[in-house]
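Colleague: Predicted model follows, preceded by the sequence.
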Amino acid sequence: MVNINTLDPSASPLDYYGFELRRYREAAGLTQRQFGDVINYTGSMVGQVETARKLPTLDFSQRSDAALCTGGLLTRLHPLVMRSQLPAWFQQVAELEVRAVEICSFQTHMILGLLQTPAYARAVLGALDRSDLDDRTAVRLARQSILEKEETPVFWAVLSEAALYLEIGGRETMRGQLAHLLTFENTPRINIQVLPFSAGAHAGLTGSFDLYRFAGDPAILYTESFRSGHPSANPETVKECALRYDHLQAAALSLKDSAELIRSVMEDRYGDQVAQVQLQQ
């Protein structure tokens, strides 16, 4: 007989999701295996989700909702489940991302999480720790759903040119990552600027930071150190960093020139012609 764990739906969003999935499935008179056949997943996968041992994917949630006629419950729960799996110190930031009407980000050496491709995110997260890498990557990518909302936040990203050259995950991964940045070239609410090496000393030398602005609440500054995040609503601190961001945007290339630089680096450093030269050598 299959061992059925008893879940406390109040324990976590993942437990609540599993509890509701089982409740709907049993009401439909389906075994885990039968339900898995309906949504094209294994019965084992269904069982692991129901017992909070496996994270559901968005596809799993959507298929389950359709099969069980839940009115979209599981799909609505999915972002909450994924945010709950972020490191405890980062969960507050994920909430800020969801609530913000404007996000301004400056990154000194890599592409920020909201713009990462799956391969790039996997390479970053797996640099020293490859445990549960599939789930951790999925959790990070789930944050990007805020950029797909009907009313997305206005998003400004200033990236140091170094982020284009730091070869994270290999040439193919970097080419895909830079190509992904270019997909936002004609998206007015998502804007990417590159701070070139030629800018020299600049207002962001103290490190990366993010500014979150809200419809009815004070803006919040977020900085990060090893395994800890530091949100601050101190008006003077926020004001100072907002001024720094203005100067970074002024020193950065225009949106058009930034896209051209990204395209140039993608082709010249990570393009097929580079591989052909290396093979000839």
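Modeller: On my side now, so go ahead.

Colleague: all contacts plus neighbour counts: C-alpha atoms, from now on.
Modeller: Noted.

Colleague: From residue 13, how far out is the residue nearest to residue 96 when sequence neighbours are not counted?
Modeller: In this structure, residue 96 finds its nearest non-sequential neighbour in residue 212, 6.9 Å apart by CA to CA, 6 or more residues apart in numbering. Noted for residue 212: a distance of 25 Å to residue 13, by CA to CA, to the nearest Å.

Colleague: what do you get for residue 140?
Modeller: 17 Å.

Colleague: Kindly report the same for residue 3.
Modeller: Residue 3 is 22 Å from residue 13, by CA to CA.

Colleague: before we move on, what about residue 184?
Modeller: Counting by CA to CA - residue 184 and residue 13 are separated by 32 Å.

Colleague: Those two - which one has more neighbours?
Modeller: residue 13 (20 against 15; other CA atoms under 10 Å).

Colleague: you'd agree that one is up against residue 84?
Modeller: Yes. Contact criterion CA atoms under 8 Å: residue 13 and residue 84 qualify, at 6.8 Å.

Colleague: What ranges does this protein have for its strands?
Modeller: 102-107, 154-160, 190-195, 209-213, 220-225, 228-232 (DSSP state E).

Colleague: Any chance of TSV for those, columns distance to residue 127?
Modeller: Listed next are those as TSV, based on distance: least, CA to CA, whole Å:
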stretch	distance to residue 127
strand 102-107	18
strand 154-160	21
strand 190-195	25
strand 209-213	22
strand 220-225	17
strand 228-232	18
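
Colleague: just those strands: most buried one?
Modeller: Highest mean neighbour count of the strands of the chain: strand 190-195, a mean of 24 (counted as mean count of other CA atoms under 10 Å).

Colleague: this is the other structure I want to compare:
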Amino acid sequence: MAYADELDPSASVLSFYATDLRRRRELAGISQRDLAKRAHMAPSLLNKIEATKRLPTKDLSELCDEIFGTGDHFQRLWPLVIKYAYPSWFRPYVDLEEAATIIRSFQVQVVPGLLQTEDYARAVFSARRPDTDRVEEQVTARMERQHILGRKIPPKLWVVLDENVLRRRMGSPETMRAQLERVMSAADAPSNVIQVVPYDAGEHAGVAGPFEVLALDEGPDVVYVDGFLQGQILAESEHVRAAERAYDLLTAVALSPGRSIDLIADAMKDLSP
């Protein structure tokens, strides 16, 4: 018996998606190989998707709705399914991020996920040398998180970067250049503020590492702190106050938004061929 035959559709959103995809495909009289061909993917990959061994793509979801006449059924399921690309400990943060009205992010090594390009994110994940298929799933999930910035009323995003983020190349020079262009473009949005703490600022309040402060409409603000193996969400008032004070101190020593853009442009010059 194939693994897909033993799936319980009530076990998770991913299991429901996989079993419903297989059921509707078989009702339509379409073989796995034929659907894979129309989806421009290997039959082995579609087989893994129907067995919950791989995550479905957005393109596959759109194609299935078109072929099976299911409206936007699979497209509506996809954002829920994609959360399975996140580690279980990270999923609560994704929910909080979606609910946040203000996001204040400090980063010392990499551009925050909400502003990463696909190629840059791929380089970041690849540096950890995981399974190649998992890298693509993680990149897809990271790109999906960015939809909150395209909402009619997006969260206010304030990003403070250590200059190290601009100088540490991730991927090829072209990948890094495109990433810095993405950061500069984000700075043009009225809901965003981008600042850089230059090297010559010396020691600063963020030396302990990256963190984010999320302001929510309902409930207290929370802090997310990155770690080696996994991150941690802190909601205790004293921790939130400490993070907010650290962020205030960082913005005080950072360059102004205008001068920060100049420094980012300067870093891009170093990537010129």
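Modeller: That came in fine, so what should we check first? What you see is a predicted model, and the numbers here were worked out from it, not measured in a lab.

Colleague: All the helices of the stretch 1-150 of structure 1, in order from the start?
Modeller: Ranges of helices in the stretch 1-150 of structure 1, per DSSP state H, counting those that start in this stretch, are 13-27, 32-39, 43-50, 58-68, 73-84, 88-99, 118-125, 133-142.

Colleague: Need the contact partners of the second one.
Modeller: Just to be clear, that refers to helix 32-39 of structure 1. Residues outside helix 32-39 of structure 1 that contact it (CA atoms under 8 Å, 6 or more residues apart in numbering) are 25, 42-47, 60, 63-64, 67.

Colleague: That helix: which residues count as buried?
Modeller: Within helix 32-39 of structure 1, the residues that count as buried by 16 or more other CA atoms under 10 Å are 32, 34-36, 39.

Colleague: do the last one as well
Modeller: For helix 133-142 of structure 1, burial by neighbour count (16+ other CA under 10 Å) applies to 135-142.

Colleague: ok, the residues you listed vs residue 230 of structure 1, which is closest?
Modeller: Distance to residue 230 of structure 1 across the buried residues of helix 133-142 of structure 1 (CA to CA) is lowest for residue 140, with 18.7 Å.

Colleague: Just give the nearest non-adjacent residue to the counterpart of the closest one in structure 2, would you?
Modeller: Under the alignment defined by TM-score structural alignment, residue 140 of structure 1 is paired with residue 142 of structure 2. Computed as CA to CA, 6+ apart, the closest residue to residue 142 of structure 2 that is not its neighbour in sequence is residue 113, at 6.5 Å.

Colleague: Next: residue 4 of structure 1.
Modeller: residue 51 is the one closest to residue 4 of structure 1 (CA to CA, 6+ apart), at 7.6 Å.

Colleague: shouldn't the one you found be in contact with residue 5?
Modeller: Yes. Shown here, residue 51 of structure 1 and residue 5 form a contact pair, counting by CA under 8 Å, at 6.0 Å.

Colleague: between the two, who's got more neighbours?
Modeller: Applying other CA under 10 Å to residue 51 of structure 1 and residue 5 shows that residue 51 carries more neighbours, namely 21 against 11.

Colleague: So what does residue 230 of structure 2 match up with in structure 1?
Modeller: Under TM-score structural alignment, residue 230 of structure 2 pairs with residue 228 in structure 1.

Colleague: For its match, give me its contacts.
Modeller: Applying CA under 8 Å, 6+ apart, the residues near residue 228 of structure 1 are 89-90.

Colleague: switch the cut-off to 10 Å
Modeller: 87-90 (CA atoms under 10 Å, 6 or more residues apart in numbering).

Colleague: Go through these and give me the one with the most neighbours.
Modeller: Most surrounded of the contacts of residue 228 of structure 1: other CA under 10 Å gives residue 90, at 18 neighbours.

Colleague: How many neighbouring residues does residue 64 of structure 1 have?
Modeller: Residue 64 of structure 1 has 25 nearby residues by other CA under 10 Å.

Colleague: All good on my end, thank you.
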